[in-house]
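Peer 1: sequence-free structure coming up:
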């Protein structure tokens, strides 16, 4: 990778994936769709980003956060456009799919990862690889309280565990029905919506989290095949799933 290559700052690898962050994974897929060279930089402190969230990029003198704003910049910067061949109906459906995944299902996943006790236990095992035990003992509860407050403000953590489970399973059912026996969600070739779906579903399926929604997602063969297909296509360097 050359010194002038775009730098992508994202969470460290986990679950056999190049990054634990679903939005970082989405952005990497889009960069590979656009054939834009980049260097992945591990940055587990998202507060260092320009919008205090992960991922973000540095491209020359430009620092930019938020995947949609980053992709808009990249299309203008490199003259390559995602989803160029979609018709208006496909674009509309792709937009709806992305928003459901990013604005609703992502909250469910974060709840299972960071609020549920079994999910938090798995998260602590991941964090322990990068954070010394004493520091994790101090920082861990602070991180967890921050996410619990964040999810309460966004809305999902205002519900009971049973209500969140029902909402998450409804999302999974909708995704499985939408995909059906097709390879991709919107068109014959992958789109930005597929990159978004791969980012969220890969961490859901591959994390092994014991929460009811993640477990339910793994029971949907077409969604598991979608994850396997997407990772094999865009990250051929990853070991094949047994």
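Peer 2: Cool, the structure landed. These figures come from a predicted structure and were not determined experimentally.

Peer 1: Every contact and neighbour count from this point should use C-alpha atoms.
Peer 2: Noted.

Peer 1: ok, longest helix in the protein?
Peer 2: Assignment by DSSP state H gives helix 133-154 as the longest helix of the chain.

Peer 1: centre of the chain versus the helix or strand following that one, how much separation?
Peer 2: Next in sequence after helix 133-154, counting helices and strands by DSSP states H and E, comes helix 161-179. Taking Cα atoms, centre = their mean, to the nearest Å, one finds helix 161-179 lying 17 Å from the centre of the chain it belongs to.

Peer 1: hang on, residue 46 packs against residue 57?
Peer 2: No: using Cα atoms under 8 Å, residue 46 is not in contact with residue 57, being 11.8 Å away.

Peer 1: more crowded one of the two?
Peer 2: residue 57 (25 against 16; other Cα atoms under 10 Å).

Peer 1: what's the helix or strand for that one?
Peer 2: Here residue 57 is assigned to strand 56-59, by DSSP H and E.

Peer 1: so what does that strand touch, helix or strand wise?
Peer 2: strand 6-10, strand 62-65, helix 67-78 (3 or more Cα pairs under 8 Å, 6 or more residues apart in numbering; DSSP states H and E).

Peer 1: Mind putting these into JSON lines with mean neighbour count and distance to residue 122?
Peer 2: Formatted as JSON lines, those follow (neighbours: other Cα atoms under 10 Å; distance: least, Cα to Cα, whole Å):
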{"stretch": "strand 6-10", "mean neighbour count": "23", "distance to residue 122": "19"}
{"stretch": "strand 62-65", "mean neighbour count": "15", "distance to residue 122": "27"}
{"stretch": "helix 67-78", "mean neighbour count": "14", "distance to residue 122": "26"}
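
Peer 1: then this one, side by side with the first:
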């Protein structure tokens, strides 16, 4: 049996991390049976990062590596009809989401205006987490942000990066259907992983305001959410 290990849910979203939610949504959309284990400790994960899967006893990390493994092993056809140009688009959007990840994370852990709401939500929904642990996580993330670079930005500069990423997604996603047509593909699962972690959070970040102001982003997110929540 295939098992997905990822961070816990928050605000009704199956994983509070965009990458774990991306893999979760992909598995659901592709019709692959799996069990889902929520963990906080990533020490047993490949490269010490979540999400990862264990498939027939083999641990596989990195969301893109996981998807490639699943497509090959289970002969999934979710992206079979894509043209070379569409596959190039998917690659570029995947890298854009890597950039958006840092701004989204910054909004939760670095910005003094929004961290208290995130902290309180974690403690309310996960009794095993206390304020000391969350403050320690905040300190750890601050180091990550500094070395990645986003932590050296003023908040308005950091959000400008994220808003420009969201604008690309708003320009890409059609009013109806999905990125490449009437059926969702793996790139839709990836976009959902990040947009859902903004849209469903009742925390008024600039990212949240942008998503709320773009009906196509909201519609796309809610359509995928409905499909993977069955």
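Peer 2: Alright, I've got the coordinates. This is a predicted model, so every value here is computed, not measured.

Peer 1: Quantify their similarity with the TM-score.
Peer 2: Once superposed, chain against chain, the TM-score is 0.92 (TM-score structural alignment, normalised by the length of structure 2); 229 aligned residues with a Cα RMSD of 1.7 Å.

Peer 1: buried residues in the longest helix of structure 1?
Peer 2: For helix 133-154 of structure 1, burial by neighbour count (16 or more other Cα atoms under 10 Å) applies to 136, 140, 147-148, 151.

Peer 1: tell me which of these is nearest to residue 226 of structure 1?
Peer 2: residue 151 (27.8 Å; Cα to Cα).

Peer 1: Report the distance from stretch 98-107 of structure 1 to the chain centre.
Peer 2: 10 Å.

Peer 1: My error: substitute stretch 43-59 of structure 2 in the last question.
Peer 2: 17 Å.

Peer 1: can you tell me what part of structure 1 it aligns to?
Peer 2: Mapped onto structure 1 using TM-score structural alignment, stretch 43-59 of structure 2 spans residues 47-63.

Peer 1: now for that stretch, what's the gap between its first and last residues?
Peer 2: 13 Å (Cα to Cα, to the nearest Å).

Peer 1: again with stretch 168-185 of structure 2
Peer 2: First residue to last in stretch 168-185 of structure 2 (Cα to Cα) measures 18 Å.

Peer 1: picking up where we left off before, quick check: which of the helices and strands packed on strand 56-59 of structure 1 is nearest to residue 129 of structure 1?
Peer 2: Using Cα to Cα, these put strand 6-10 closest to residue 129 of structure 1, at 16.0 Å.

Peer 1: Where in structure 2 does the closest one align, residue-wise?
Peer 2: Using TM-score structural alignment, strand 6-10 of structure 1 pairs with 2-6 in structure 2.

Peer 1: just stretch 203-210 of structure 1 next, same as before
Peer 2: The aligned range for stretch 203-210 of structure 1 is 197-204, by TM-score structural alignment.

Peer 1: ok, now stretch 219-233 of structure 1?
Peer 2: With TM-score structural alignment as the criterion, stretch 219-233 of structure 1 aligns to 213-227.

Peer 1: and the aligned residue in structure 1 for residue 72 of structure 2, how far is that from residue 143 of structure 1?
Peer 2: Residue 72 of structure 2 maps onto residue 76 in structure 1, with residues paired by TM-score structural alignment. Taken as Cα to Cα, the spacing of residue 76 of structure 1 relative to residue 143 of structure 1 amounts to 36 Å.

Peer 1: cool, residue 227 of structure 1 as well?
Peer 2: To residue 143 of structure 1, residue 227 of structure 1 is 29 Å away according to Cα to Cα.

Peer 1: Then residue 12 of structure 1?
Peer 2: With Cα to Cα as the criterion, residue 12 of structure 1 and residue 143 of structure 1 are 16 Å apart.

Peer 1: and what of residue 24 of structure 1?
Peer 2: 19 Å.

Peer 1: Can you mark which positions in the helix ranked longest in structure 2 are buried?
Peer 2: Longest helix of structure 2, by residue count under DSSP H: helix 84-109. Of the residues in helix 84-109 of structure 2, 90, 93-94, 96-97, 100-109 count as buried by neighbour count, 16+ other Cα under 10 Å.

Peer 1: same check, this time on stretch 172-188 of structure 2
Peer 2: Result for stretch 172-188 of structure 2 [16+ other Cα under 10 Å]: buried residues 172-174, 178-180, 184-188.

Peer 1: Can you give me the first-to-last residue distance of that stretch?
Peer 2: Termini of stretch 172-188 of structure 2 sit 11 Å apart (Cα to Cα).
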